[in-house]
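> Prediction below, plus the sequence it came from.
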Amino acid sequence: MIAVHVLRVFVDEHGNAGNPLGVVLDATGLTMRERQRVATVLNFSETVFVDHENEARVQLFTSRAELPFAGHALVGTAWLLGRRAGVTPRVLRPVRVADPVSAFVEEGRTWVRGALADAPDWGHVRLPDAAAVDRAAPQGDRWPKHQVWAWLDEPAGLVRARVFASAFGVVEDEACGSATMLLAARLGRPIVVRHGRGSLVRARPAGLGQAEVGGDVILEDVRHIELGRYNTE
């Protein structure tokens, strides 16, 4: 049986909404095929596999393929490792990126800092207002990996956004950290984003081609998967 910690990352002020994330700890015995199968069975936007908790070495998968970097996945993993060890790890080590990803806690929220070059190449589509964002829907290949957004309060840096990600096998990503990091960098300012159904994502530029993303996380469940029930071929 494979134990999966199911988190919700970027919950709002009341612990509602948030993007589901699966985290498998001590995953060293799982093959690439098995990891992909677990991620496919869970069908979250991302599932993380941790090899050696003390090293914070991690591998990220969507339901369809491996990803080098994902904001909500790394924020959630940093939070979970910190909860287990009593202190948030200073870095995470995604296996497909060159440099470690910094992690830290600020005002009770978990943050990560990463290179924008490691993030997927999200497109951004500015819409006239929040109502237009609410009405938006992917149409075929129109927005295969795009964040649609509008200002809620531009002077205050408040944004309304949604992400469509059919290119990664995800129809809509409830709260996308990497797209929000890129948006903050492109806007050149800190932002607070009301994302998806009601998630809350914070992001800001961090200089030298980097950005930070952070928010609140909760543990929802520990789920057990019997992989033998599923075809891993």
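Perfect, thanks for sending it.
> Every contact and neighbour count from this point should use C-alpha atoms.
Will do.
> List the contacts of Val222.
3-6 (Cα atoms under 8 Å, 6 or more residues apart in numbering).
> so Arg64 touches Ala165, yeah?
No. The criterion here is Cα atoms under 8 Å, and Arg64 misses it with Ala165 at 11.7 Å.
> quick one, which of the two is more surrounded?
Shown here are Arg64 and Ala165; by other Cα atoms under 10 Å, Ala165 has more neighbours (21 against 17).
> how about the closest residue to that one other than its chain neighbours, what does it touch?
Nearest residue to Ala165, sequence neighbours excluded (Cα to Cα, 6 or more residues apart in numbering): Lys145, at 4.4 Å. By Cα under 8 Å, 6+ apart, Lys145 lies in contact with 121-123, 163-168.
> Ranking by neighbours, what's the top pick from the residues you listed?
Val163 (30 neighbours).
> element containing that residue, please.
In the assignment (DSSP states H and E), Val163 maps to strand 158-165.
> Determine the set of other helices and strands touching that strand.
Here strand 158-165 is seen to pack against helix 130-135, strand 146-153, strand 170-173, strand 191-195 when contacts are counted using 3 or more Cα pairs under 8 Å, 6 or more residues apart in numbering; DSSP states H and E.
> chain center to the biggest helix by length in the chain: distance?
Taking DSSP state H as the criterion, the chain has its longest helix at helix 71-85. The chain centre lies 11 Å from the centre of helix 71-85; the measure is Cα atoms, centre = their mean, to the nearest Å.
> Comparison target, given below:
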Amino acid sequence: MVDCLLAHAFVDDDGAFGNPVLVVIEPDGGGLPQERRQALADRLGIPAVAFVRSAPARRTEIAIHGSYGLPIRFGGHPVLGTLEALHHRGHTVEELVPEAGPVACRRDEQGICWLTAPATWSKPWRHLRMGSAAEIEALTGLPDGEDFTQVWAWTDEAAGEVRARLWAPRIGKGEDEACGSASMLLTLRHGRPLRVLHGRGSVIRTAPAGDGLVELGGRCVVRPADEGVTTEVERVYAVAARG
């Protein structure tokens, strides 16, 4: 049987905010082809759907699809959310393998999920520094002329504290509540650990790991998926099983 869980990555210390990913653990031998996975992700409208393609183990293969018509080679919040969902099901995972390649993963003693990957696997996000966090708070969209951009400002430069928001209108993506991959690129640019307050209140942690690698971390929680989401996922896999 197909199993699906809704995980939120980069929640704050109270478990609020965060970016959702639906984690679909496919039945053995019952996976969907890529075009059906994408069609399902489009219908569900969740920012990301991570399909667990192999039986959960220390090294687990996944396929990530966005809700805007495109597969995702690598994404911070889908990978971390998948790690937490599999932990919730009792699985210890050390490596998740999306399309981009193997990603080292761990869950520390505080319950924070971490991954280590090349920052260049991220989409080519732009970064626009603004004068203050207040300017960022006041935005209702990107400044004129910007697209695919993470706006950011220091709130405490000495401590590596950042305020950030992100939009990508050209791919039909509105504001991203918590973009780990853009924050990885920002970390590579500054060469230092960052704590990013993102979107409405999500918290992203990063640290350089050498040779272009960045460690990305965040608290994650698993919540029940809507009944309608679960029903649609089960329907799609039932149709596929019938051929």
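Great, that's in hand. Treat the numbers as computed from the prediction; the structure is a model and nothing was measured.
> related to what we said a few turns ago, determine which of the helices and strands packed on strand 158-165 of structure 1 approaches Phe69 of structure 1 most closely.
Proximity to Phe69 of structure 1 (Cα to Cα) singles out strand 170-173 among those, at 14.8 Å.
> what stretch of structure 2 lies opposite that closest one in the alignment?
Strand 170-173 of structure 1 lines up with residues 173-176 of structure 2 when matched by TM-score structural alignment.
> for the longest helix seen in structure 2, which positions count as buried?
In structure 2, taking DSSP H as the definition, the longest helix is helix 227-242. Of all the residues in helix 227-242 of structure 2, those buried under the rule 16 or more other Cα atoms under 10 Å are 229-230, 233-234, 237.
> Let me have the residues you listed in a markdown table, extended by distance to Val11 of structure 2.
Putting the buried residues of helix 227-242 of structure 2 into a markdown table (distance: Cα to Cα, whole Å) gives the following:
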| residue | distance to Val11 of structure 2 |
| --- | --- |
| Val229 | 22 |
| Thr230 | 23 |
| Val233 | 25 |
| Glu234 | 28 |
| Tyr237 | 30 |
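> Return the member of those nearest to Arg73 of structure 2.
Of all these, Arg73 of structure 2 sits closest to Val233, with 21.7 Å by Cα to Cα.
> separation between the spatially most central residue of structure 2 and Glu177 of structure 2?
Nearest residue to the geometric centre of structure 2 (Cα atoms, centre = their mean): His77, 1.5 Å. From His77 of structure 2 across to Glu177 of structure 2, the span is 10 Å (Cα to Cα, to the nearest Å).
> cool, Gly212 of structure 2 as well?
25 Å.
> out of the two, which sits in the more crowded spot?
Just comparing Gly212 of structure 2 and Glu177: by other Cα under 10 Å the higher neighbour count belongs to Glu177, 22 against 14.
> contacting residues for the more buried one?
Counting by Cα under 8 Å, 6+ apart, Glu177 of structure 2 makes contact with 17-19, 165-166, 198-200, 202.
> go again using 7 Å as the cut-off
18-19, 198-200, 202 (Cα atoms under 7 Å, 6 or more residues apart in numbering).
> Alignment lookup: Glu212 of structure 1 to structure 2.
By TM-score structural alignment, Glu212 of structure 1 lines up with Glu215.
> so its match touches Ala207, yeah?
Yes. Applying Cα atoms under 7 Å, one finds Glu215 of structure 2 in contact with Ala207, separated by 5.1 Å.
> Report the buried residues of stretch 126-137 of structure 1.
Buried residues in stretch 126-137 of structure 1 (16+ other Cα under 10 Å): 127, 130, 133, 137.
> Met71 of structure 1 corresponds to which position in structure 2?
Just to correct that, residue 71 of structure 1 is Gly rather than Met. Counting by TM-score structural alignment, the partner of Gly71 of structure 1 is Gly76.
> Let me know whether Ser181 of structure 2 touches Gly75 as I believe.
Yes. Checked against Cα under 7 Å, the pair Ser181 of structure 2 and Gly75 is within contact range at 6.2 Å.
> ok, the buried residues of helix 227-242 of structure 2 vs Ala48 of structure 2, which is closest?
Among the buried residues of helix 227-242 of structure 2, and counting by Cα to Cα, the member closest to Ala48 of structure 2 is Val229, at 13.1 Å.
> any idea how far that closest one is from Asn19 of structure 2?
Taking Cα to Cα, one finds Val229 of structure 2 at 17 Å from Asn19 of structure 2.
> tell me which element the closest residue in space to Ala9 of structure 2 that isn't next to it in sequence falls in.
Nearest non-adjacent residue to Ala9 of structure 2, counting by Cα to Cα, 6+ apart: Cys220, 4.4 Å away. Using DSSP H and E, the element containing Cys220 of structure 2 is strand 213-223.
> Give me the distance between that strand and the centre of its chain.
Distance of strand 213-223 of structure 2 from its chain centroid, counting by Cα atoms, centre = their mean, is 8 Å.
> what about it, how far off from structure 1?
Once the two models are superposed, strand 213-223 of structure 2 sits on average 0.8 Å from its counterpart in structure 1 (mean Cα distance after the TM-score superposition for structure 1).
> outside of that strand, which residues touch it?
Contacts for strand 213-223 of structure 2 (Cα under 7 Å, 6+ apart): 5-12, 15, 81, 84-85, 111-119, 180, 184, 203-209.
> Give me the buried subset of these.
Buried members of the contacts of strand 213-223 of structure 2, scored by 16+ other Cα under 10 Å, are 5-12, 81, 84-85, 112-119, 180, 184, 203-209.
> check which helix or strand covers Ala179 of structure 1.
Ala179 of structure 1 is part of helix 177-187, with elements assigned from DSSP H and E.
> meant to ask about Arg93 of structure 1, not that
Going by DSSP H and E, Arg93 of structure 1 is in strand 91-94.
> Determine the set of other helices and strands touching that strand.
strand 57-61, strand 101-106 (3 or more Cα pairs under 7 Å, 6 or more residues apart in numbering; DSSP states H and E).
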